[in-house]
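*Asks:* structure, please.
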Amino acid sequence: MARHGAPGWRTLVMAMSMGLCGVTGQVMAGAPAGDGAPVCWSAPDDVRLAVMGVTGQGALLLAGGAVARLAWLDTPEPWLPARKAALEQLLGGAGAPPSEIRARNGGAHDRWGGFGVVADVAVARGDAKEPCVNVQAWLLGQGLARLRPESANEPAPAGLQAWRKAEAAARAARLALWADPAYAPLPADLPQAILRREGRFVIVEGAVTSINERPGLTWLNFGSRWSEDMTVSAPARIWRMVKRSGLTVARLQGRVVRVRGIVESRGGPMIELASPAELEIAETGSRP
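*Replies:* Predicted structure coming up:
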């Protein structure tokens, strides 16, 4: 997948959004200031897309039938209807005229053929439009999605920290999906509870007790029994990216971290990092 702003991204969007010209004129770069377009669409490297509706998976259905997946988000299946309804309301209500979003490259195609976007929308309030609302941040803040980083091949978006804060606020307030204990972060010191989620996307929190750096693979341990306790593995390329982000061995040792990913069984539960964004220092900061 081409990076944000690259010609390949624009070509892909234009090819997959055939028919858009009948709604908004064309797939185009952000409108320059002064042409009457909301400031929401003033970024030169983005594209404007017309949204015709919301799919059952909570993705955006574009003019011409293309599907734009909202990148960096995960919504458990029981909450997909609520996400769909909330998005429809944000975009003006079900059956409303097409809405325009400002979109930028957010990730590779998914198995349903949708391409990943980071999306902003200007929300109508009466006869006026308010400043841009980032759709990802809005869903996270409503408790209708969890942050789920794309692969390390996709650069972290500029809004990553804002997304983390939005998710944290919704989690603390137990909004929507966070009111269900099934989706609460799992304590790292309960390995059997984590193992019961094998093959599923989870969030785990706990103190890093030791770190074992090796040339090809680094291990973050959450207990002294490595064959039974929770561990996180990071391939060499990912570990280099983790350290470049500021999460060095010295900073991680003894700290309470939050990790998200797919649970594997390797004696004890293990999550292999696919992106450096899957690991962060938790708000609680350090081990009691």
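*Asks:* could you use CA atoms for every contact and neighbour count after this?
*Replies:* Will do.
*Asks:* and the strands in the stretch 151-288 of the chain?
*Replies:* Assigned by DSSP state E, counting those that start in this stretch, the strands in the stretch 151-288 of the chain fall at 186-187, 201-207, 210-213, 217-221, 231-235, 255-266, 268-272, 279-286.
*Asks:* what are the contacting residues of the longest one?
*Replies:* Counting contacts by CA atoms under 8 Å, 6 or more residues apart in numbering, the residues outside strand 255-266 that touch it are 148, 194-195, 197-208, 227, 269-274, 278-282, 284-287.
*Asks:* what comes up buried for that strand?
*Replies:* By neighbour count on 16 or more other CA atoms under 10 Å, the buried set for strand 255-266 is 255-265.
*Asks:* where's the closest residue to Glu167 other than its chain neighbours, which helix or strand?
*Replies:* In space, and not counting its chain neighbours, Glu167 is closest to Leu140: 4.9 Å by CA to CA, 6 or more residues apart in numbering. If you go by DSSP states H and E, Leu140 is part of helix 135-141.
*Asks:* centre of the chain to that helix, how far?
*Replies:* Relative to the chain's own centre, helix 135-141 is displaced by 9 Å; criterion: CA atoms, centre = their mean, to the nearest Å.
*Asks:* name the nearest of the buried residues of strand 255-266 relative to Ala162.
*Replies:* Lowest distance from Ala162 to these (CA to CA) belongs to Arg258, with 16.1 Å.
*Asks:* next, the second sequence, to be compared with the first:
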Amino acid sequence: MHRSSSALAISLFLLTGHAFAEEKHVAASPCTESEKPVTLGSPLSYSAPVAIKPRGQGGFTLKGLVPDLFANSELERQKQKEISRFLRKAPIEAYVTGHKKPDRYGRHEAFLAHLKDGNEILLQDSLVAKGLARVLTDSLEDDCADHLLSIEATARKTQKGLWKEAAYRLKKADDLHLSAIVSTYQIVSGIVLSVHRKADGTSYVNFGDNWYEDFTISLGKKGLQSWEAKNKFLDDLQNKPIYVRGWVEDRGGPLIELQNASQLTVAGETKSLGDTR
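*Replies:* Coordinates of the predicted model:
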């Protein structure tokens, strides 16, 4: 556990009236094995797109999920139904990362879980498996990111839920319509044309000759360190087919900023992305 977890436990107890659960011998998820849970009482309510609120103050947001509010009302209804079904399986436990501060509404990022036959079942797993949520890797440890991305790959391959919708399908780097995707979370595929490093530590992965119009990935020093610590040199990406996920920005042309290595995958070098059609 993180060194601040004891203080966090006291804070959560004061806010929600719930304490740490007793130790159990369970098959833990790679997303929760390093944390200790807080057991939540009932009732628990859901607030779209990813907030869970126990009785009293505070609350939680679902860690590792893109905060999608579906325009398709049927998808949103299915998501709400799945979350409500899960929250009825008391007791529900929240795994909260101790070193991250709550948001401005006092909510902590958390994984929510219940036990079934000695196995830990995560709400995040259930939503991703049914195609009712996409994976947001920004604050995830590598093992957890790989776990959720593998579940997502299966849902995408079988076109579960949101993966039937054109808005969420894989986008091609050479056929992006910026006005339609700016400020949205996307998965983009393409073949890297070049890699450019600047003196200030910023790096760019380019997919076309015109840096001001074609799709680009940018990496600050932190993003570059994350990638090269887990993989090989960034320059080795040249001429390789890759997939990248993230929020699309308008920087003259469409751009995704790489925060951690789990956002970028080289085609054929991992099982976690699966069939991305």
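*Asks:* drop the TM-score for these two in here.
*Replies:* The TM-score (TM-score structural alignment, normalised by the length of the second structure) is 0.81; 260 aligned residues with a CA RMSD of 2.9 Å.
*Asks:* JSON lines for the strands of the stretch 151-288 of the first structure, including distance to Val123 of the first structure?
*Replies:* Formatted as JSON lines, those follow (distance: least, CA to CA, whole Å):
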{"stretch": "strand 186-187", "distance to Val123 of the first structure": "36"}
{"stretch": "strand 201-207", "distance to Val123 of the first structure": "31"}
{"stretch": "strand 210-213", "distance to Val123 of the first structure": "46"}
{"stretch": "strand 217-221", "distance to Val123 of the first structure": "43"}
{"stretch": "strand 231-235", "distance to Val123 of the first structure": "40"}
{"stretch": "strand 255-266", "distance to Val123 of the first structure": "31"}
{"stretch": "strand 268-272", "distance to Val123 of the first structure": "38"}
{"stretch": "strand 279-286", "distance to Val123 of the first structure": "31"}
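*Asks:* go through those and name the closest to Gly159 of the first structure.
*Replies:* Of all the strands of the stretch 151-288 of the first structure, it is strand 279-286 that lies closest to Gly159 of the first structure, at 15.0 Å by CA to CA.
*Asks:* could you pull out the buried residues of that closest one?
*Replies:* Residues 279-282, 286 are the ones in strand 279-286 of the first structure that count as buried (16+ other CA under 10 Å).
*Asks:* related to what we said a few turns ago, could you point out which element follows the helix holding Leu140 of the first structure?
*Replies:* With elements assigned by DSSP H and E, the helix or strand that comes after helix 135-141 of the first structure is strand 146-147.
*Asks:* that older thread, in the second structure, what residues pair with the helix holding Leu140 of the first structure?
*Replies:* Alignment of helix 135-141 of the first structure against the second structure: residues 123-129, by TM-score structural alignment.
*Asks:* can you list contacts of that stretch?
*Replies:* Contacting residues not belonging to stretch 123-129 of the second structure are listed as 62-65, 79, 82-83, 86, 111-113, 133-135, 148, 151-152, 154-155, 160 [CA under 8 Å, 6+ apart].
*Asks:* what's the mean distance for it versus the first structure?
*Replies:* Compared with the first structure after the fit, stretch 123-129 of the second structure shows a mean deviation of 1.8 Å (mean CA distance after the TM-score superposition for the first structure).
*Asks:* name the nearest residue to the aligned residue in the first structure for Arg245 of the second structure, ignoring sequence neighbours.
*Replies:* Residue pairing (TM-score structural alignment): Arg245 of the second structure is matched to Arg260 of the first structure. Nearest residue to Arg260 of the first structure, sequence neighbours excluded (CA to CA, 6+ apart): Ile203, at 4.3 Å.
*Asks:* would you confirm that the one you found contacts Ala188?
*Replies:* No. Counting by CA atoms under 8 Å, Ile203 of the first structure does not reach Ala188; the two are 9.6 Å apart.
*Asks:* burial of the residue nearest to Arg260 of the first structure, as a residue count?
*Replies:* 24 (other CA atoms under 10 Å).
*Asks:* how about the contacts made by it?
*Replies:* Taking CA under 8 Å, 6+ apart, we find Ile203 of the first structure in contact with 184-186, 258-261.
*Asks:* in a markdown table, list those residues along with distance to Val242 of the first structure.
*Replies:* Output for those, formatted as a markdown table (distance: CA to CA, whole Å):
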| residue | distance to Val242 of the first structure |
| --- | --- |
| Ala184 | 25 |
| Pro185 | 21 |
| Leu186 | 22 |
| Arg258 | 13 |
| Val259 | 12 |
| Arg260 | 14 |
| Gly261 | 15 |
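*Asks:* surely Leu91 of the first structure and Ser99 touch.
*Replies:* Yes. Contact status for Leu91 of the first structure versus Ser99: in contact at 6.1 Å, counting by CA under 8 Å.
*Asks:* residues in the second structure matched by the longest helix seen in the first structure, start to end?
*Replies:* In the first structure, taking DSSP state H as the definition, the longest helix is helix 160-173. With TM-score structural alignment applied, helix 160-173 of the first structure matches the range 145-158 in the second structure.
*Asks:* how close does the residue nearest to the spatial centre of the second structure get to Lys89 of the second structure?
*Replies:* Residue closest to the mean C-alpha point of the second structure, counted by CA atoms, centre = their mean, is Leu136 at 1.6 Å. Distance, Leu136 of the second structure to Lys89 of the second structure, by CA to CA, to the nearest Å: 25 Å.
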